[in-house]
Structures are given as structure tokens and as C-alpha cells.
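S.K.: what's the 3D shape of this:
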Amino acid sequence: MDRMLYTAATGAARIMEAQSIRANNLANADTTGFKADLERVNAQVITPTGNSLRTRVLAQTEDAGFNKQAGALNPTGRKLDLAIRDHGMFTVMTDAGEAYTRSGAIVPDATGQLTVDGRVVQGLNGPIVLPEYRDLFVGDDGRISILGSEGGIIEQIAQLKMVNPELDTMKKGQDGLFYSRDGNPLKADGSVLVDSGFLEASNVQAVSELIASMDLTRQFEIQVKLMKSAEKLAEAGNRLIRNA
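M.R.: Predicted structure coming up:
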């Protein structure tokens, strides 16, 4: 009975971990550039002892990475809203160093420094600070040009640092950003192109995530019933021992 209870409890714990992954995906269904997390379950056979048979298998949740599919492009008309075509990522700075994101919702802070979700955007020569300008243009190669507040000629001021790593070499952090697995900064890739006036939507399939969440709820209920059955069997065994 103890083994049955332990197996059911382990299965319930695994389902709760899977539920948290699905819930996080659903919560970010409208987050710009978000990549859905995946789950993978590993069947771990418990080594039998004595004359026991190999009948006990425990489920263990493992990190399966993230959904690499690109999200849909939504037009915004705002020039600093950028979406990467096909493959590639923008570079931002964090306390841990360089990180990478598909979100191109770039906003200047009070000093004119470009940020994404409050994190400094990296250019080829470091952070990008916008001077006062009358108009702004972003080329498909990430070059940022402005027409000064006094008019005159259009002047290029910086170029975004964009990278194009193999996604299998990247890991996703708790903050939703991507990091290289070896911890080293990635080199800029000039082949990455962007579209100004668009944002990439999340690639979360809300309906699929909701159905998966409902299925996990049913599985959890089954594990709870097994734990209750183990409890009843234990109580029955105790009564037999007392009446013996």
C-alpha cells in the first residue's frame, strides 16, 4: 500500500508541474514574442529489490525546451515596433549580461535610451541613445536613422545588434529571455532582417493549451483517487491486524 501511495503521489506531483507550464503559457498568450514552453515526461523504472517484479514506473517531468515556431506579425504602424523576419533575435542587457528576445516593442526611456520591457537594447557599438529628432526610420537591416529636430539631412545614428543562433544552443530563462547555453555573448549576424511597424505575437496556441490543461486535471483526479484507494487498503489491513 505504501508503494502504491508513493507512486500515485509522485504522479500527482508531476501533473502539477505540467499544469504550471501550461498555465504559464496561457498567461503569456498575448505577450509579444513569447515562445511557449514544452514539457516532456520520462518514465523511470524503479529497480526491484528481493523477489519483487519490475512493475513500478515513476513519471518525471523534464525540460523539453520551447516551441521554436515564429508567431504571427501584427501591424502597429509605430516605427520603433520591430518584428524579425524568420530567424534571429534582438539583444538586450540584463544583470547577468547579454540576453536575447524576439520582442521588438522598443521604447525610449527618459534619457532617450532604447529599451525593451525596461531592459537596455544593444547596438553594434553598445546601448543606443536617441537625440532629439523630427522623424525616425529603421531599415530592414536594423540601421536607425533620424531627421534632426532642426531639419537638414537624414543621419544614421546606430544599428541594432541582432543575432541568429541555432535555437538548440539557447536556453530560456525564468524571465522569458533567451541565453546562450555556454554563457558567452553571441556575435551579430548581418543576415537578420526586421520589419518596422510590426510586432511578433506569441506562438502559444491557446485552445491547445486549454485542452491539455483540462486533460491534466482529469489525470490529477485519477491520481487522487488512487491515493484514497491506498488509504482505504491500509485501513483495512490495520483492522485485520487488530482483530487477529
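S.K.: contacts, neighbours, all on C-alpha from now
M.R.: Will do.
S.K.: buried stuff in stretch 37-51?
M.R.: For stretch 37-51, a neighbour-count test (16 or more other CA atoms under 10 Å) marks 37, 39 as buried.
S.K.: also stretch 230-244?
M.R.: Using 16+ other CA under 10 Å as the test for burial, stretch 230-244 gives 230-231.
S.K.: just how off-centre is that stretch within its chain?
M.R.: Mean C-alpha position of stretch 230-244 versus that of the full chain (CA atoms, centre = their mean, to the nearest Å) differs by 48 Å.
S.K.: just checking, what packs against the helix ranked longest in the chain?
M.R.: Criterion DSSP state H: the longest helix present in the chain is helix 206-243. Packing partners of helix 206-243 (3 or more CA pairs under 8 Å, 6 or more residues apart in numbering; DSSP states H and E): helix 2-27.
S.K.: one more to put side by side:
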Amino acid sequence: MFRGFYTAASGMLAQQRRTEVLTNNMANANTPGFKADQTSLRAFPEMLLQRLDQEKVPIENGLNLPFNGEVGSLNTGVYMQETLPSFMQGDIKETGLSTDLALLDINLPVNPDTGLRGSVFYTAAGIDGEPRYTRNGNFAIDAEGYLTTASGLYILDDAGRRIQLSSDRFTVSEDGMITGDAGETARLGIAYAQNPESLRKEGDGLFAATEESDLENAYNAQNVQFKLQQGYLERSNVDASRTMTDMMTAYRSFEANQKVLQAYDRSMEKAANEIGRIG
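M.R.: Got it, this is the predicted structure:
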């Protein structure tokens, strides 16, 4: 009885967490460069139930032999194993703004260990001084002329320095070279992650590298091809219609587990209040 109670409860918790992830994806459907999170549900180990019984051997004095009778397997519930972002490129949208840049994947090698393609990112300076990586090319020029992300972090060049421009009238070539209105030049810092799933996701569309995922300069990475497009933005890769369908499925699964839980609750109430009552 109680095993089934906990199994249904674990299903409710897993579907609740899945709904929270899907809701966050839907809320960022219009956020440039946003990468949708994908959830992975996994069942707890199954239990094999057996019962202790005795079998009477038909001999003169009689003999009872104990044995284990197999009842069957019992699933012990489900849990959300992990949440990983999908690095599939989003659609490209024209904006006409010189400060908007889109990073286009052309040829990114497949990681032989994971079977997934790598990914390229803009490089920004985090508040703690450590590099952060993003696909959101919705940039701006601050009061001092530095190129920044929408959240105010400094965009870095390929040497790890801030990029300062005289105005927002600058041009960016497909290979990342920036030429300012006053003739200043710089090259956007683009990093390549062979295994982007190992990056740690932060807020504002930012990713941080872990010790196992130090990113290399994408310009020097072997067989990596990409280009930049000025006046365009990469949109979120959230599929709104599929996300809505998945949210409805998660809600129905939550509701089904809830009804099972209520049935167990009524059964336990009946067992506690009615069975064995003295009339």
C-alpha cells in the first residue's frame, strides 16, 4: 500500500519539475539566443517481490519445506535525472541594427564521445572576472564606448580584451573583424566548445566553463567553420507548439498520478476507520 503511495508521489514530483522547465522555455521563446532545456526522466530500480511459504511433503510423518514464492516486480517510481540545454541553432531574424549580431554555424565537428555537435559562443567578461559564453548577439554600446551584452557584461576580443568603439556606426565582417567609425579595429572573441553539454548554464543566456570544459579559440579550432552576420539576431530555439503539447502531457500525467494518490488515501482511510470496527 505505502509503496504505491510513494510511487505515485514521485511521479507527481517529476512531472511538476518537468512542467517548471517547460514553462521557463516558453517564457524565453522570444529571448535571442536562448537554448531550450531538455529533461530526462528515469525510473528508480525495480523491486522483485517474493513471499515466504511452506510446502507439505506427503511422507509418513509429514514434513513442511519452506520456499520463496515469486510475487512479481514492483516499480519504485520515477525522478528527473538531469536537465540539459539543446544547442541546436535557432532561426535568424533580420533587425537592421548594427549592434545586433548573429552567429551562424556552418561546420561544427561531431564529438565522438557524445555523438553531438560542438558549439561556438561569444565571449564576455563575467562579474567575477571569469569568462562567460553566450549566443545572444543583442549587444549595445555603453557610455564609455564599450561593446556589452544586454545585461551589461563587456564583450571580449580574441585576445581577451574589452572592445571599445567610437560609436555604434561600426561594421563586422563574416570572420569577426570589427571596424569602427574612427578606424579602430578588433576581432570578436569566439569560443568553441567541443562538448557544450558540460557547460554550466547561468541566467541571462550565459554559460560558464567547468574545469572539464575549458573552451578554445574558435578561430584556431580544427575543422570548425562559422560566420557572423551583422544586423541579424539568432532567435530562441524553443519550439512553442511542441512545448505547449509537452506541458499538456506533463499536466495530464501529474493529474493521473494525483488520482492514484487520492485512491490510495481513500483506501487507507477506509482501512483505518472501518476495517475491524466492533459493532
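S.K.: what residues of whichever helix or strand R134 of structure 1 is part of count as buried?
M.R.: R134 of structure 1 belongs to strand 133-138 when assigned by DSSP states H and E. Buried residues in strand 133-138 of structure 1, counted by 16+ other CA under 10 Å: 136-138.
S.K.: can you check stretch 194-213 of structure 2 too?
M.R.: Using 16+ other CA under 10 Å as the test for burial, stretch 194-213 of structure 2 gives 194-201, 205-209, 213.
S.K.: tell me the residue in structure 2 aligned with N164 of structure 1.
M.R.: Aligned by TM-score structural alignment, N164 of structure 1 pairs with Y192 of structure 2.
S.K.: mean per-residue distance, the helix or strand containing its match versus structure 1.
M.R.: Following DSSP H and E, one finds Y192 of structure 2 within strand 190-193. Its aligned residues in structure 1 lie a mean 1.3 Å from strand 190-193 of structure 2 after superposition (mean CA distance after the TM-score superposition for structure 1).
S.K.: need the next SSE after that strand, C-terminal direction.
M.R.: Assignment by DSSP H and E places the next element after strand 190-193 of structure 2 at strand 200-201.
S.K.: give me the mean distance between that following strand and structure 1.
M.R.: Looks like 2.7 Å for strand 200-201 of structure 2 (mean CA distance after the TM-score superposition for structure 1).
S.K.: separation between S98 of structure 2 and G33 of structure 2?
M.R.: 17 Å (CA to CA, to the nearest Å).
S.K.: tell me which of these two has more neighbours.
M.R.: Comparing S98 of structure 2 with G33 by other CA atoms under 10 Å, the one with more neighbours is G33, at 29 against 18.
S.K.: now do the contacts for the more buried one.
M.R.: By CA atoms under 8 Å, 6 or more residues apart in numbering, the contact set of G33 of structure 2 is 90, 134-137, 205, 233-237.
S.K.: for the alignment partner in structure 1 of it, helix, strand, or coil?
M.R.: Counting by TM-score structural alignment, G33 of structure 2 lines up with G33 in structure 1. The local conformation at G33 of structure 1, judged by DSSP: H, G, I helix; E, B strand; the rest coil, is coil.
S.K.: ok, I146 of structure 1 touching V129?
M.R.: No - in this structure I146 of structure 1 lies outside contact range of V129 using CA atoms under 8 Å: 11.8 Å.
S.K.: neighbour count: the two, which is higher?
M.R.: Higher neighbour count among I146 of structure 1 and V129: I146, with 21 against 18, using other CA under 10 Å.
S.K.: which residue in structure 2 lines up with that one?
M.R.: So, by TM-score structural alignment, I146 of structure 1 is matched to G180.
S.K.: please apply the same query to T91 of structure 1.
M.R.: Checking TM-score structural alignment: T91 of structure 1 goes with T123.
S.K.: same check, this time on I15 of structure 1
M.R.: Match for I15 of structure 1 (TM-score structural alignment): Q15.
S.K.: show me where the stretch 101-250 of structure 2 has helices.
M.R.: Listed in chain order, the helices of the stretch 101-250 of structure 2 (DSSP state H, counting those that start in this stretch) span 240-273.
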